[in-house]
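Attaching a predicted model along with its sequence, questions to come.
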Amino acid sequence: MIIIARREIDFRPIIGAVVVFGIIGAVIFGIYYFGVAKPAAEEFEQAKLSALDQINSTLAAIGTDQASEAASRYSAEVQDAGSKSEVNAILVEVASTAQLEQKRKELLDEVATATNGTYFTTADVPELAALSQSLKEKINTMTSRSQMEAYEPQIDNQTTLTWRTYFTNLIGQMTVDRIAMLQNSPVYGEYMSKEYALAYVAGETWDTLRKLKFENPNTVEVPVLDTFERTPTIKPNSTVKIYVYDIATDNMRPIWGNATVGSVIYSQSDIATIEWALTDGATTQSYSVNVWESIKAAAAGDADAAAVAWQDYGVDVMDRARSANIGEYGVSVIYMVEVPDDIGAEITQYELHMTATKDVILVAIVE
């Protein structure tokens, strides 16, 4: 019997090799995972997040129904995208759609502005409401920027025509020939005949007409305090243009174009006292009177005071001064001007409560 001795196998080199190769593999995998795969995955995820932010800050922020729907659709596509290149391709479409929807929003905003004035809106004028609805429906059916750009002139033409028609009918129904035209933003107005008002409306576009209203005026008389130095030619029945000067901003703007001056009242402290003397050789004539006190005495029943020629005294004095081309510049004067009540309220506010910041200025119109 032959006995063969069993040779023991040394597994240590094998185990060592396995361990070494395992370590090497782990290192290689770690390098690949942490150096390539994980950064790529993180970059892809970051690209998605960035794309979603871009969609929300551009397309979704526009506010049209179409933009909101497109933003939802593109967001879902980004979430399902399998690569960064797909995400970039989606963003190209987002940019194109955003331009389209931004133009749509511009047109819809223009329609809203053009069909709603400062005095009249779509809630007041059925014709404006119908036009607004029609224009918006048309704009919402458009699928290209070129369509929208081509449609802009039609928006201008149709809104202008609607405003002109509305005001032409309104003015035609008025029963007086003197009409007040008022504008808001900024506040301004003037009186005009029906014929002039119709011609004015026919010559303006919607961006001006939407700020206007025409009405049979309810007028008020309001006082404007000034001096002879600043208003040397203004007297009763003068037609004046009224401005407001803003002291803080150094800006002057007109608020009424053709107001009529009624009464003119001069300060009694400036012209009521008369001290007059004329010397001719050895002869001296003198005259002394206080017109203000004479008026009070006449009102109390004094016959001598009533004989003093005080009627229209102030106006007569200033007319004679103008005829003589001389004047006391510092004479204070109150002009009562006739304006519509809206303008009167504004002037009164400036004259009585804002004298430190606003100055009402009257300028005579040369007839």
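Happy to help now that I have it. Numbering: from 1, shown residues only.

use CA for all of it now, contacts and neighbours both
Fine.

buried residues in the longest helix along the chain?
What stands out as the longest helix in the chain, according to DSSP state H, is helix 84-114. Within helix 84-114, the residues that count as buried by 16 or more other C-alpha atoms under 10 Å are 84, 87-88, 90-91, 94, 97-105, 107-108, 111-114.

for comparison:
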Amino acid sequence: MQIRSDILRIYQKVHLWTGITAGILLFICFFAGALTMFKPQLSAWASPPSHVLPQIPTAQADRLLQLALAQHPEIAKGFTLHLNDDMYAPLTWYSRGGGRRLNLDTQQWQATLDENGQLLTQQVQPSQLGLLIDLLHRTAGIPHTRLGISVMGVASVLYFMALVSGVIFLLPTLVKTLFALRQKKGPSRFWLDSHNLLGITALPFHIVIAVTVVVFAFHDVFYDALGKFVYDNPPDIMRGAPLAQPLNISHLPPLSEIIATANQHAPGHEARSLMFIGLDTPRPVARIEMYSEQALMRGPLADFLFMQPYSLATQFSTFSPTEGGTWGRIVATFFGLHFGSFGGMPGRWLYFFMGLSGAMLFYSGNLLWLEKRRQQQKGLNYHNNRAKYA
């Protein structure tokens, strides 16, 4: 394919400077992103075995909640129930910290039942390793989380420009050099061939990552704009209409009924954990993680079902074909492709290696730039010395 040399030089410069500007940040995010594919496993590995109380049959969840509530009334504000997951205790709630913020002072209570059906509780400081890796993935280590996410949004725009310009620059020699790893022509040529091969073979993956990161970084701006120019007073679909009068945990239906209702919402999905938030407020919500190995899930580890915990009315879900229409399914598909939340464990291993290959792409690009700068500096010193002694 013939492209004018002056146009190629322009795209080469665009590729060079966009790649260098964002390369270090993207290397950190891709390396950490590969590790986030096993975020729960890493957190469990970093926690002493004694920090996780044993699981119980789902049928005993209601008894567990009643006994725990009698000793710890603060559970009435909110708690999380984990179902058949040995990496978590059956019932957990935070006395300090929690959420997605890194907090070394986080304190968590856990509860389970012993062999005789009696309550066992303990207070632990949960491992922050998984949260730390996730934070590095989202912010590249920039201390202020919101600023870091915004910076990564800008870096992803540069990342997309580097992808497009790199492909255009490579087009004239694509067929001849794509699978050529020319080791005999020196380390620089080998790294260049490896860089090109990693970029072209995983191009669809990189395009999806670049586009979705921009959406993640600036979704508040997008939603605010839609709310102002497209919708009139858009509803809070994940919290629903406020209650006329706040209820309390005594009005909560049996957990077994909530779990059964959630499982009936989407055949093929199974409730994995239930997080109850704001049970004593006008806007209570149950956020239920729904898992399926056959589905392309929207979240990093599962789909989500939001229910009104007292009436069991569905407020929002990320997996129903009717939720959000065609556009909603497109968004959910992009999210699932970003997180690699499909295909079970083989899919997670695939994304783990894809993330590492992405980190290697930016590492090799920066290595090539440094080597080129070194050669240029060497040539400049050589000519300066010749001029000095001429």
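Thanks, I have the structure now. Only a predicted model underlies this, so the values are computations on that prediction, with no experimental measurement involved.

Next, the TM-score between them, please.
Taking TM-score structural alignment, normalised by the length of structure 1 as the basis, the two superposed chains have a TM-score of 0.17; 91 aligned residues with a C-alpha RMSD of 5.8 Å.

And the helices in structure 2, which stretches?
5-36, 39-46, 61-71, 129-139, 145-170, 174-177, 187-201, 203-229, 255-265, 325-339, 344-389.

Which among these is found nearest to Thr80 of structure 2?
helix 61-71 (10.3 Å; C-alpha to C-alpha).

tally of neighbours for Pro204 of structure 2?
Applying other C-alpha atoms under 10 Å, we find 11 residues neighbouring Pro204 of structure 2.

Tell me who's in contact with it.
Applying C-alpha atoms under 8 Å, 6 or more residues apart in numbering, we find Pro204 of structure 2 in contact with no residue.

how far away is it from Phe362 of structure 2?
Pro204 of structure 2 sits 16 Å away from Phe362 of structure 2, going by C-alpha to C-alpha, to the nearest Å.

what's near enough to touch the nearest residue to Ala155 of structure 2 once chain neighbours are set aside?
Nearest non-adjacent residue to Ala155 of structure 2, counting by C-alpha to C-alpha, 6 or more residues apart in numbering: Ala22, 5.2 Å away. Ala22 of structure 2 makes contacts with Ala155, Ser156, Leu158, Tyr159, as judged by C-alpha under 8 Å, 6+ apart.

Closest one of those residues to Asn263 of structure 2?
Using C-alpha to C-alpha, the contacts of Ala22 of structure 2 come closest to Asn263 of structure 2 at Ser156, 37.3 Å.

Give me the number of neighbouring residues for the residue nearest to that closest one when sequence neighbours are not counted.
Nearest in space to Ser156 of structure 2, with sequence neighbours left out and distances taken as C-alpha to C-alpha, 6+ apart, is Ala210 at 5.2 Å. Ala210 of structure 2: 22 surrounding residues under other C-alpha under 10 Å.

List the contacts of Ala210 of structure 2.
Ser156, Val157, Tyr159, Phe160.

again, only using 10 Å
Ala210 of structure 2 makes contact with Met152, Gly153, Ala155, Ser156, Val157, Leu158, Tyr159, Phe160, Met161, Leu163, Pro204, His338, according to C-alpha atoms under 10 Å, 6 or more residues apart in numbering.

Spatially, which two of these are the most separated?
Met152 and Pro204 (19.4 Å).

Ile14 of structure 1 and Val20 of structure 1, how far apart?
On the measure of C-alpha to C-alpha, Ile14 of structure 1 and Val20 of structure 1 end up 10 Å apart.

Do you have the strands of structure 1 handy? List them.
178-183, 188-193, 212-215, 219-227, 239-246, 251-266, 273-280, 283-290, 332-340, 358-364 (DSSP state E).

Just list what the shortest one packs against, helices and strands only.
If I follow you right, that is strand 212-215 of structure 1. The contact analysis (3 or more C-alpha pairs under 10 Å, 6 or more residues apart in numbering; DSSP states H and E) places strand 212-215 of structure 1 against helix 145-172, strand 178-183, strand 188-193, helix 194-203.

same check, this time on the second one
Under the contact criterion of 3+ C-alpha pairs under 10 Å, 6+ apart, the helices and strands touching strand 188-193 of structure 1 comprise strand 178-183, helix 194-203, strand 212-215, strand 239-246, strand 251-266, strand 332-340, helix 341-353.

relative to strand 251-266, how tilted is that strand?
Using axes from the mean of the first three to the mean of the last three C-alpha atoms, to 10 degrees, the direction of strand 188-193 of structure 1 lies 60 degrees away from that of strand 251-266.
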